[in-house]
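Colleague: the following block contains a protein sequence and its predicted model.
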Amino acid sequence: MQNKIFAALTLTKCLQRTTSTIVISTRTAVNLSYKVLGANTADPEKTPIMLIHGLFGNKRIWHSMGKVMKNTMKRLVITVDLRNHGVSPHTKSHTYEKMVGDIQRLYKKLSINEAYLVGYCMGGMTAMVMALLAPEQVAGLIVVEVSPASTSPIFESHYYEVMKAMKAVEFKSPKNVRKARKQAKEQLQNLIKDDHVMTAILSNIKIKKDNTIGWTCNLDVLLKHFKYMTVFPASLKGKKYRGPTLFIGGQISDFIPPDDLTKIRMYFPQAIVHYVAKTGHFIHVDDPKSFMELVMKFVKQSSSSQLNGMDSLCYAVKKILKFRLKPLTSHMVKRGAVNLAYKVHGKQPSDGIPVIILHGLLGSKRNWESMSKKIASELNKSVVAVDIRNHGESPHVGSHTYPELAEDVVQLLRTLSVSKADLIGHSMGGRTGMVVALTEPTKVSHLVVVDISPVSTAGILNDFFPKLIDIMKSSDIESQPNITAAKNIAKEKIYASGLVPPNAPIHFILMNIGTRPDKKIGWNCNLDVLKQHFENIATFPSEMAGKSFDGPTLFVGGEESNYIPREDLPGIKNFFPKADLKYVPKAGHNVHAEDPNTFFKLVQEFLTRR
């Protein structure tokens, strides 16, 4: 009886999910201008991909990207002009619900049941709304540089001023489109400093249907509806799209703040966020290779993964009901890993077994620059120095636990197409390396742990770093005119606190001062989150109890440091049976910096030992 009740309840839930699609009225829908790529070469069994542009965009901007996708993935790729853009109809309305209705009409015209949606900015908002209102029509969702949880101040204020300036442009009888664009550029260049924005805007100048040259986007309607465009529709609160979802953000852009992830998952429970290093709002232009690789990997993995548990039963029910549901990607929902910023020294990581270097608390990959180069040169190995999450150029997120840091490293190995690596980790980075070795032992060839123990925590760690973080937060560096002045202020504040002796080396701390993504001077490490999660940083995770790594392991301590007490060795060997423990004479906690030659010799001997 219980099985029958369970089956009935399951069927009810599946029916609720299959009938959750809300078909927008097509009475007010328009026929979008579109381009189909790969009509003669695409595999008819494969789900197509639809590319949806952003504000001021059009289908031509995504044409080159679409061609690469159709050639490499053998899928139909459809690019569109949204209403009030390109050569699609101009209407009096511009809401996300109506744009979804336009796309549904195009689905019907092309006999499409579902597609992978790739939406950029305004197009990303449209794609999200469609996924929430018509989930059965979305095989997978890729949202680029926009969030349902917040609005970028740049988008909210600057873009409105840009549209007003566009409307004020005077076209003085240009003879051709090129001259019209030149005239517009001259009138807009004082306001628009970003070359990518300027290029996108000028692409809207064409010969119109009345044979005049001017803007092809409907500026009057876009201005009228601009406030609506900047905010995710409140009517969608409580709705969810449970399919595979990838958000792609630019690392130096503020359009998808890391803190938004919790709210993003209220709408899209399976969402992961990937930040592309050193890119801004125009990711697909700044780094088209990385962007393309992310899209292709996502589509491939979400197409090939298998459903399990409740979703398998629902899938079977839907097959009976002649509905289609794309499977969820297993590794996409595993953890909230971030994509770490890194620098490669020497040969490529895929050439042999690379060395991954993981810095300590308040450090960065720059702290290990000299040692990374030396290891790469002397040992002829690829060395990859990383910024751990909430440090340096890596994403700032709201959480900081060792299992999460370890998964970030594992994701980096995937990104580098590396199956196994040597790990060298200092302090916090050493504990991260230990957790990687204990949870993913097949991915670690050699493990070097520098001045940190899995058994005990030095009292100075609990006392020193929380106070230091408070001092750093209280330093008035944001108001300084340049980075040098900011470093001087921070140095004075730290020395005046008495926390460190006068003239003690604090260079590694001051290296955290730089220009942030918002273009302001500040700390590049996420001080608030590091302070909030300090207890997690200061203790080795209890869930590692009972695990062991049987590979070669070297612990290197400073003789004058108390971070690895000699009496910890038996406990260390419970985790790492093959561990050796070496101390560097006259060195403190920063062993690699205080005696780099001795440290290198120990690492060299360990990594080359047979």
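Modeller: Ah, there it is.

Colleague: going by C-alpha atoms from here, please, whenever you check contacts or count neighbours.
Modeller: OK.

Colleague: near residue 566, how many other residues are there?
Modeller: By the criterion of other C-alpha atoms under 10 Å, residue 566 has 12 neighbours.

Colleague: so it versus residue 594, what's the distance?
Modeller: In this view, residue 566 and residue 594 are 21 Å apart by C-alpha to C-alpha, to the nearest Å.

Colleague: put this next to the first one:
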Amino acid sequence: MKLNYKKSGSGPPLIILHGLFGSLDNWFSIAKELVEHYTLYLIDQRNHGDSPHADEWNYAVMAEDLKELLDAEGLDKVFLMGHSLGGKTVMNFAVKYPERVEKLIVADIAPRYYPVHHESILEGLNSLDLKKIQSRKEADDQLSKYIPELGVRQFLLKSLTRDSDGFAWKINLPVITKNIENVGEALAKDSTFDGPTLFLAGANSNYIQQKDLPDLAAHFPNYELEFVADAGHWLHAEQPHSVVEEMRKFLG
């Protein structure tokens, strides 16, 4: 699949993949601080942003999407970063194509299985009748019945766009809803990437825990773990400067 992406800057290639329900736009503020030293590729994963929609949606095909993009751009070896869903994608890519990854950064996700925990978000998104919604404010008001956190609603509504019939989701909501179990899938047993790997965790997030450390070491023996203070799961939005600082320190 030919993914949508935005390229900027100059220097060694650095690829960044967003998380579930997100898009490449989520990483603009990070990219702005790195363009002087890296060629940035911000990517929309399949069924997100402006990339194509498809019925098949799992980490195996998302890793192949990434390989197709690297091949098309003539990129033999890259710095690779992913957040949450994107973190699982880059982990799957790194263990399958280790020769293509110079260094790996995984933001706030571990290789283990995660049970489904997006039920209220999916229920809220699916409850909206987009043919009847007259404004983004109306969409937000309806979503608030399912999702009380304003910041989460604002993040989700970035994927709401206008079309000829009114409003539409950029995300492939039916396929994501049907295949949400795939998001929590664990990395394949005995798969490893020996290259330098940085796990960035939000200090206020519970996505990476003490119990995950043996798992990190088993799959990524050359790993480091850094906690970003005063940040939850969306650490790049909450503490962008700290995230950039950790990235620079690790990438060199």
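Modeller: Here it is on my side, so go on. Note that the structure is predicted; figures quoted are calculated from it, not measured.

Colleague: and the next helix or strand past the lengthiest helix in the second structure?
Modeller: Looking across the second structure with DSSP state H, the single longest helix is helix 59-72. Downstream of helix 59-72 of the second structure, the next assigned helix or strand under DSSP states H and E is strand 78-83.

Colleague: against the first structure, where does that following strand fall?
Modeller: Using TM-score structural alignment, strand 78-83 of the second structure lines up with residues 421-426 of the first structure.

Colleague: superposed on the second structure, what's the mean shift for the matching stretch?
Modeller: Mean deviation of stretch 421-426 of the first structure from its aligned counterpart in the second structure after superposition (mean C-alpha distance after the TM-score superposition for the first structure): 0.7 Å.

Colleague: in that stretch, what's buried?
Modeller: Residues of stretch 421-426 of the first structure classed as buried: 421, 422, 423, 424, 425, 426 (neighbour count, 16 or more other C-alpha atoms under 10 Å).

Colleague: okay if I get the residues you listed as a markdown table plus distance to residue 18 of the first structure?
Modeller: Formatted as a markdown table, those follow (distance: C-alpha to C-alpha, whole Å):
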| residue | distance to residue 18 of the first structure |
| --- | --- |
| 421 | 45 |
| 422 | 48 |
| 423 | 47 |
| 424 | 50 |
| 425 | 49 |
| 426 | 51 |
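
Colleague: residue 243 of the second structure -> the first structure?
Modeller: By TM-score structural alignment, residue 243 of the second structure lines up with residue 599.

Colleague: got the contact list for that match?
Modeller: Applying C-alpha atoms under 8 Å, 6 or more residues apart in numbering, we find residue 599 of the first structure in contact with 584, 591, 592.

Colleague: can I get these in TSV with secondary structure?
Modeller: Listed next are the contacts of residue 599 of the first structure as TSV, based on DSSP: H, G, I helix; E, B strand; the rest coil:
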residue	secondary structure
584	strand
591	helix
592	helix
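
Colleague: now whatever residue of the first structure lines up with residue 124 of the second structure: which helix or strand?
Modeller: Correspondence of residue 124 of the second structure to the first structure, assessed by TM-score structural alignment: residue 471. Here residue 471 of the first structure sits within helix 459-474, counting by DSSP H and E.

Colleague: any buried residues in that helix, and which?
Modeller: Within helix 459-474 of the first structure, the residues scored as buried using 16+ other C-alpha under 10 Å are 461, 465, 466, 468, 471, 472.

Colleague: which SSE is immediately downstream of that helix?
Modeller: Criterion used, DSSP H and E; the element after helix 459-474 of the first structure is helix 483-496.

Colleague: SS state for the residue lying closest to residue 237 of the second structure once chain neighbours are set aside?
Modeller: Counting by C-alpha to C-alpha, 6 or more residues apart in numbering, the nearest residue to residue 237 of the second structure once its immediate chain neighbours are dropped is residue 26, at 7.7 Å. In three-state terms, and counting by three-state DSSP, residue 26 of the second structure is helix.

Colleague: which one in the first structure is aligned with residue 26 of the second structure?
Modeller: Using TM-score structural alignment, the equivalent of residue 26 of the second structure in the first structure is residue 367.

Colleague: how close does its match get to residue 550 of the first structure?
Modeller: Distance of residue 367 of the first structure to residue 550 of the first structure, computed by C-alpha to C-alpha: 30 Å.

Colleague: neighbour count: the two, which is higher?
Modeller: It is residue 367, of residue 367 of the first structure and residue 550, that has more neighbours when counted by other C-alpha under 10 Å, with 18 against 14.

Colleague: how far away is that one from residue 77 of the first structure?
Modeller: With distances taken as C-alpha to C-alpha, residue 367 of the first structure is found 45 Å from residue 77 of the first structure.

Colleague: cool, residue 394 of the first structure as well?
Modeller: Applying C-alpha to C-alpha to residue 394 of the first structure and residue 77 of the first structure gives a distance of 32 Å.

Colleague: between those two, which has more neighbouring residues?
Modeller: For the pair residue 394 of the first structure and residue 77, the greater number of neighbours falls to residue 77 (27 against 24), based on other C-alpha under 10 Å.
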